[in-house]
Every structure is written in structure tokens, then in C-alpha cells.
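Novice: The sequence isn't on hand, but the structure is:
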């Protein structure tokens, strides 16, 4: 597990499951309230991570490797559920908060801005935590990784949509020092990935 402290929150990253999924706990420093990004797998480890209580689980998208522990974590903690509106009906349990682009998810005093990134799935969302005293933090699910956008399964229209959304809703508006926390693997920054956008567009994935 790795931890990062911002001016408003403590961010813990835990790698779980056979596909190196990363679950992220966002805990408000002022109130102790907590939000989990993707209850992907290994519910026992996730429940140890969230010791102290959990308010909400946000699922970045509907794929099975991101929801494997969702039902167990929700049952054990009583947390409410949130997911992109266009993926919500495909989750393994009811979703209380259907997220649209521009929505805000609140946990304690921490606000997370919802960014809809269409293409990997219809309802994929990213969450942006702004930090006035340091770099912002962006949780991208499977929509943006070091080295490229998420898998669009050979569908040119889906790739075009995802590339457009990532370009316009992330790279066009976020600072280079914004830390990208993907759904698998290691973090990166917007500035590290920005020079490679033309390459990604040319190769089509």
C-alpha cells in the first residue's frame, strides 16, 4: 500500500486481484469520512484498508475486475454506491448515486469532481480531487494509463470518442503536475503523458 497526503485528504492505494487492479481510499483529514474508488477484488484486504468506516464506493466502470468485491464491501460497511449513469444498471447491486459529467461526490469536506470519459465503457467516469496547496489528483479507472488511453477493443468509433474526451476534458484543462491514478498499475502525470497525444491518435489505441 502507498499513501499520499494532500491538504484535505489522505489517499491510500492498494493493489488487489490477479489483474493488478488498484483500489483507492480517499479519507477526509478533517472529518475522517472515507470514499473507496473501485472495490475491485480481495474484500478482506479492502475492509482492512477502510477500517474506521466507509461512506461511499465509487465504481469507475462496469467491468467485472472492478466490481468483484463491491457487494461484500457494501454489505460489511453499509456504504452507499455511486457509478456512471450509463454503467449503473450493469453493476452487481443497486446504485444509489448515478453520476453525470460535472457532478460532485462529497466525502466529509472533500469534493471529487466527476468527469465522464466515454469509450472504454459508455459510463466510465474519472474523479478529480483538487488541492489548492499541491498537485491535483485524478482517478481515471481504465480510461487513461501511462502510455495511452484505455482499451476500446478495436472499435474505431469508441477510440475516437475516448481520445476526444481525454483530450478535451483532461489534457485541455488540467495542469501538467496533476497526478493520474489509473485503475491498474503505476501512477503518472498529465505532463508526462501530454507530449504523446499525437502518437496515440496516429496509432489508434
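Specialist: Looks like it came in fine. Worth saying up front: this structure is predicted, and the values here are computed from it rather than measured.

Novice: Could you use CA atoms for every contact and neighbour count after this?
Specialist: Fine.

Novice: which other helices and strands contact the helix ranked longest in the chain?
Specialist: Looking across the chain with DSSP state H, the single longest helix is helix 156-166. Using 3 or more C-alpha pairs under 8 Å, 6 or more residues apart in numbering; DSSP states H and E, the elements in contact with helix 156-166 are strand 148-149.

Novice: what sits up against the helix or strand containing residue 44?
Specialist: For residue 44, the host element (DSSP states H and E) is helix 43-49. With C-alpha atoms under 8 Å, 6 or more residues apart in numbering as the test, helix 43-49 has contacts from 14, 23, 25, 39, 69, 70, 72, 73, 76.

Novice: The structure to be compared is supplied as follows:
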């Protein structure tokens, strides 16, 4: 009898803030090194998850600059003594206004300077895991998506949802840019790729291409 090998990546999705934003705690099973993607708030809940899993968080990753995704990122980064990577610098507009947006939504917001702004084609590492960065503007101008090819997993923030897509009616949003990002950046990653959206349940790119009423192949006349 041989032990079944551990998958290279394990993850836990922790909804945070009154907007129930999906913060993802994920880790490299070989090294126990971990990252938090989009820790927008409820830091006690996130710290409890870190303690429960026993992982060592080495960085925070951000998909974009909206309050529910990064309002408390700097506070947590300072508490844990780790850097922040992401989003793209074009979302500095949103990060600079986090205190103002926090007051509007009743969520604590603290603006910050990212330790590493990300560009399309960059890679980020967590332990031995490697994620490719895809710049996917439209919901916000500096939105990025993280893709781990080995595990066929993408962290897409508010670009795409199960059965829906991101809003583009915020300042600096662009509807056509978002459709282009989804069809040109995400679909080529493969139908079997699963994704964690910023809100709601997971899905796969293949399922969304087949069924999504906004960006599915049929909806865009590509079926």
C-alpha cells in the first residue's frame, strides 16, 4: 500500500465583510507556505483560519482595489509581517480612496502602497507554487487574476462569477474591456480550470462558456 500523494495546493475560502467577499487562504503542501488572496476584512476570522490550518503565511495577494477585497490588507500585512503583492498599479485610484469608501459601506478601509505592483505576465510564488498574473481590466482598471496551471485553479476576483460577470458601472469600469479580458485571457486557460470568484460559489471556465448568460459562447454569438 502506498500513501496517496498530497495535492500540491490546498485552499480554504473564507467569506469576509458584510459583502461576503471570498477571501482565499491557500498553501503549498510541500512547504506549508501560504498566502491570503483578498483579505478585505474580518481579520480575527482570517487569523483563526491561519491558526487552524497551521500554515505559515508569507504574503498577501490582491486582485483589485475595492474595499471588500483589500480594505484591511495593510493592517493584516503589518500584523503578520508580510508583503502585499498586487494588484496592477492602475488600481491605485481605488486604493487611495479606501478610507472614503469604507465610510460609505461601513467597512474599515486603510489605504496603502503595494509592495509589488503586478503586470500582465508576471509570476508570483507561494512556497513552490507558481501563479501567472493576467491583467484583466474592466471591473476596475488594475484588476488581475492569478492562475496556477499545475492545479488548474484561478483566483479571479470580481472579473467572473458563476452565471454572471463583474459590474462595470463603477468609476473607470469598462464593459467591453471586461468581456475582452474574460474571452481573451481566461478562456484560453482551459475549460477544466476551476475558479474562485470574489463572491458566490466556484465554477469552471468550461461551465461558464457553456451557460453564462453574459459571456458564454452563445451569449456572445460564438456558440
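Specialist: Perfect, thanks for sending it. This structure is a prediction, so every number in the text was calculated from the model and none was measured.

Novice: Just give the TM-score of the two.
Specialist: Scored against TM-score structural alignment, normalised by the length of the first structure, the superposed chains reach a TM-score of 0.87; 193 aligned residues with a C-alpha RMSD of 2.1 Å.

Novice: before we move on, the earlier item: from the contacts of helix 43-49 of the first structure, which ones fall inside strands?
Specialist: Applying DSSP state E to these, the entries found in strands are 14, 23, 25.

Novice: which ones are touching the residue positioned nearest the centre of the first structure?
Specialist: For the first structure, the residue nearest the mean C-alpha position is residue 139 (3.6 Å; C-alpha atoms, centre = their mean). By C-alpha under 8 Å, 6+ apart, the residues touching residue 139 of the first structure are 37, 126, 127, 128, 180, 181, 182, 183.

Novice: Ok, residue 158 of the second structure next?
Specialist: Here residue 158 of the second structure is in contact with 139, 165, 166, 167, 197, 198, 199 (criterion: C-alpha under 8 Å, 6+ apart).

Novice: Would you tell me which one of those residues comes nearest to residue 208 of the second structure?
Specialist: residue 165 (9.9 Å; C-alpha to C-alpha).

Novice: What residues in the second structure pair up with the helix or strand just after the longest helix of the first structure?
Specialist: Next helix or strand after helix 156-166 of the first structure toward the C-terminus (DSSP H and E): strand 179-182. Residues 194-197 of the second structure are where strand 179-182 of the first structure lands when matched by TM-score structural alignment.

Novice: What of stretch 62-82 of the first structure?
Specialist: Using TM-score structural alignment, stretch 62-82 of the first structure corresponds to residues 65-85 of the second structure.

Novice: Distance from that stretch to the middle of the chain?
Specialist: 13 Å (C-alpha atoms, centre = their mean, to the nearest Å).

Novice: Quick check: buried residues in that stretch?
Specialist: Of the residues in stretch 65-85 of the second structure, 65-77, 82-85 count as buried by neighbour count, 16 or more other C-alpha atoms under 10 Å.

Novice: cool, stretch 114-123 of the second structure as well?
Specialist: Neighbour-count burial for stretch 114-123 of the second structure [16+ other C-alpha under 10 Å]: 114, 117, 118, 119.

Novice: What does residue 41 of the first structure correspond to in the second structure?
Specialist: Per TM-score structural alignment, residue 41 of the first structure is aligned with residue 41.
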